[in-house]
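Engineer: Sequence plus predicted model, see below.
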Amino acid sequence: MSPLPDQLFADGAGAVVPVSPIEVDGHTMSPDRLLRYLRIKVHHLIQEQPWDSIHVVGDYDRLAVISRYEKHGKLFNWERPTVEVRGRDLAVKAFPGADYVHHYGLIISTYLAMTGRSADNVAYQLPDPVLCRAAVEQLDLALDGDLVIVGWALEHLAPTGAVWTHGPGYAWHAARLHGQRVVYLGFRHSIWGDVAGWVVGRLAELGARAVVYVGKVGALTAQTEPNAMLATGGESLIDGSLIAWNDFFGGFAAAQPGVQRGVHVTSPSILLENRDWLARHAEHAFVDPEIGPMGAAACRAGISFGYLHVVSNNLAHHYAADLSNERHRDVVQRRTVLVGRIRDIIAGRLAVRPN
């Protein structure tokens, strides 16, 4: 492996760690669907030409080369890692978070292996936690006991005609709902895994009283059809330990039609969710990278937290819809209906009692 120049890496970052591709045959996604998922994520320069070395680092740098495969026409969660070219070496610059850097390294190495190319030149370097915190501290809002709704589909959750105030990498809109101030907060970049926990901690510092996360989870039970149900809960399994938080929804969300409550499992990367992983967690309900870190951060900060997610895919049974075809018209239409349900449930919860 050809080392990249030291200046490409943040001061204090960890060692450069080679990252091997996963065993595709054991994954919960079929090989064709997994490859389709990876192609959506991998930077075009990696897909189009070989490199002597590819190192994934934690560095939010929009002045580097932007991928042609970034989603357009969205207000939030459309930015993807950029790259910096140094001769025949490539630095892939992801938003600084340990889970995201590792996840993206797995994406690249597995994509290369699945397309018949060597992945021996792929490595990642975990960012220093000081860098992670500094990146999240760019978030600067004046909060005073507000409910902050963060995550996915915010354009449809916020009031019609919402005017968004933009900051570095994020935008927000404040409104009143049932007499209470609600702040809708979205990010242009991914707040994957531990980054989401950093965000909740920062919001508590800024004065938030409660945080609700709206997003997508995978189901771990075969009977749960994607894009037909909502998921909620108050517990997550993190590294084998069960944590619980002060659930913003209490029993309100689970009492609504079409909402399933269950124990969530935190997984730092979709690539790690193979059939052995599924067998170890088959008694639980949902999986994603963010809910656990966010709930743990809320506990540490002494604020309430809740999640209300669309079930986007199923690891235990192959349905037509999964993470590789999320942009299909039928999927988008079904999720639009579910987002409307999320909006109504949040409003109903606030009407019952304040945050």
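Structural biologist: Looks like it arrived, so ask away.
Engineer: use CA for all of it now, contacts and neighbours both
Structural biologist: Fine.
Engineer: quick check, R334 in a helix?
Structural biologist: Yes: R334 forms part of a helix when assessed by DSSP: H, G, I helix; E, B strand; the rest coil.
Engineer: here's the one I want to compare it with:
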Amino acid sequence: MWIVFTFIVLYLLVGFLMDFWPFQDGSNASPVKAIFHDPTTASVHTHTMGNSLTEYLKMKVHPLIQQRSWDQIFVIGDHQRDSSKVIVASNEKRDKPFNWMRPTVSVVDSGTLYLHVFPGRDYVEHYAAIIATYLALKDKDVGLVRFQYPSQEDCLNVFSTSNLEKLGVVDIVVLGYVQGLQSWSQSDWEDVDDGNLFSWKTAITTQGHRVAFLGCRICFWGDIGGNLVRTLRRVNGAKCVLYVGKLGSLRAEHIPNRTLATGSRSFVRGEPIKWQNPLEPYLQHAASVVTGVHSCLPSVLYETHDWLVSNQDRVDFVDPEIGQMAKASLEVGCQFGYLHIISDNLARKYDRDLSNERLADVRRNRGKLLSEIQAVLEPFFNGWKSAS
């Protein structure tokens, strides 16, 4: 009897300790209790992308997941690029300087795979939804995909230990499509080693303010963007962060890759966020710019027809990070503004969307919009005054 009792106690103790043990794949994530969640899935019938959803997923899913079947797939927040520990995706877009690093994988045993995603709650949730939806479209079991949210400590530490300190103190930071905004600095990019998260160019405005055009090799998706704003304020003393990126529109008349979006209101997981957009006074003569209310969603996969119908009367734009970055800017006392290319339309099916955005005509039209953005930023830089 005592032998049985002792065995049960030891069994429960081992299980308890394993819950708090570091990941079996040797990741850098903190040894916190392993609480895993089930991802959300979409379909070509429920999602606003329709048939384009399939091609979009193919571009995002790691080839090792596409090439064979797995018994278990765990999605975790862990930035891991060591080729001796993980397998880097062969479909990374290495033909561009920034935003090309994608999640890596490690194989624990013959049937178990870990997907290592840059630490961010939204990004982990997004990639779990991507994989689950991809498997669902292939008529495979989505129940084998589980994900774990990273801790906020892990999400901030990955930036704190990056090369941002080398940038030094700056007044204004521009994020996003910075490689297309080179009117103010013809110098080479600094700290260009692929092992670094960031590279940058800097310029001094006519008012003597230091501006950094900060390129990021990872995708600062969702709350990652908010944590980047927090870090830029704390480490680099940034007083203003501008984000030049892309988003989706809920307005049928907004033509993708021909329209720019901006605003000063957002919803973050239902919470209304309002801030002062420092770019607003400089947009009066920008012909392609429309102003509206934004909503943050953790994943593109959540942009379903049902979501569109329930939000179309209060929301104009959607993307994962604008609201998160605005919220962070309010927390740390930093100005924030965005001027984005509308890349896709949820309300009307256009020929161009997220599944074919690397086509020549898309890149050409986006280049024209980037020229308009530069025309807005030039007077902004020269007229900017710090609020602090």
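Structural biologist: Received, thanks. Remember, predicted model here, so these are calculated numbers, not experimental data.
Engineer: Look at the equivalent of D344 of structure 2 over in structure 1 and give its secondary structure.
Structural biologist: Aligned counterpart of D344 of structure 2 in structure 1: N313 (TM-score structural alignment). Put simply, N313 of structure 1 is strand when judged by three-state DSSP.
Engineer: One more: L53 of structure 2?
Structural biologist: With three-state DSSP as the criterion, L53 of structure 2 reads helix.
Engineer: Tell me which residue of structure 1 lines up with it.
Structural biologist: L53 of structure 2 maps onto L34 in structure 1, by TM-score structural alignment.
Engineer: For the match of D344 of structure 2, list the residues it contacts.
Structural biologist: Counting by Cα atoms under 8 Å, 6 or more residues apart in numbering, N313 of structure 1 touches 217-219, 225-227, 319, 321-323.
Engineer: Secondary structure class of V229 of structure 2, three-state.
Structural biologist: Per three-state DSSP, the local secondary structure of V229 of structure 2 is helix.
Engineer: now the end-to-end length of stretch 82-102 of structure 2.
Structural biologist: Using Cα to Cα, to the nearest Å, the end-to-end distance of stretch 82-102 of structure 2 comes to 13 Å.
Engineer: ok, now stretch 80-88 of structure 1?
Structural biologist: End-to-end distance of stretch 80-88 of structure 1: 22 Å, with Cα to Cα as the criterion.
Engineer: Mind listing what's buried along that stretch?
Structural biologist: By neighbour count on 16 or more other Cα atoms under 10 Å, the buried set for stretch 80-88 of structure 1 is 80-84.
Engineer: hmm, back to that, I'd like the contacts of N313 of structure 1 written out as CSV, with secondary structure and neighbour count added.
Structural biologist: As requested, those are exported to CSV (DSSP: H, G, I helix; E, B strand; the rest coil; neighbours: other Cα atoms under 10 Å):
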residue, secondary structure, neighbour count
V217, strand, 26
G218, strand, 26
A219, strand, 27
E225, coil, 19
P226, coil, 25
N227, coil, 24
Y319, coil, 13
A321, coil, 17
D322, coil, 21
L323, coil, 18
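Engineer: Among those, which one lies nearest to L8 of structure 1?
Structural biologist: L323 (32.0 Å; Cα to Cα).
Engineer: Need the counterpart of the closest one in structure 2.
Structural biologist: Superposed on structure 2 with TM-score structural alignment, L323 of structure 1 falls opposite L354.
Engineer: I'd guessed that match sits against Y56; true?
Structural biologist: Yes: under the criterion of Cα atoms under 8 Å, L354 of structure 2 makes contact with Y56 at 6.6 Å.
Engineer: For N196 of structure 2, see how far away N311 of structure 2 is.
Structural biologist: Distance of N311 of structure 2 to N196 of structure 2, given as Cα to Cα: 39 Å.
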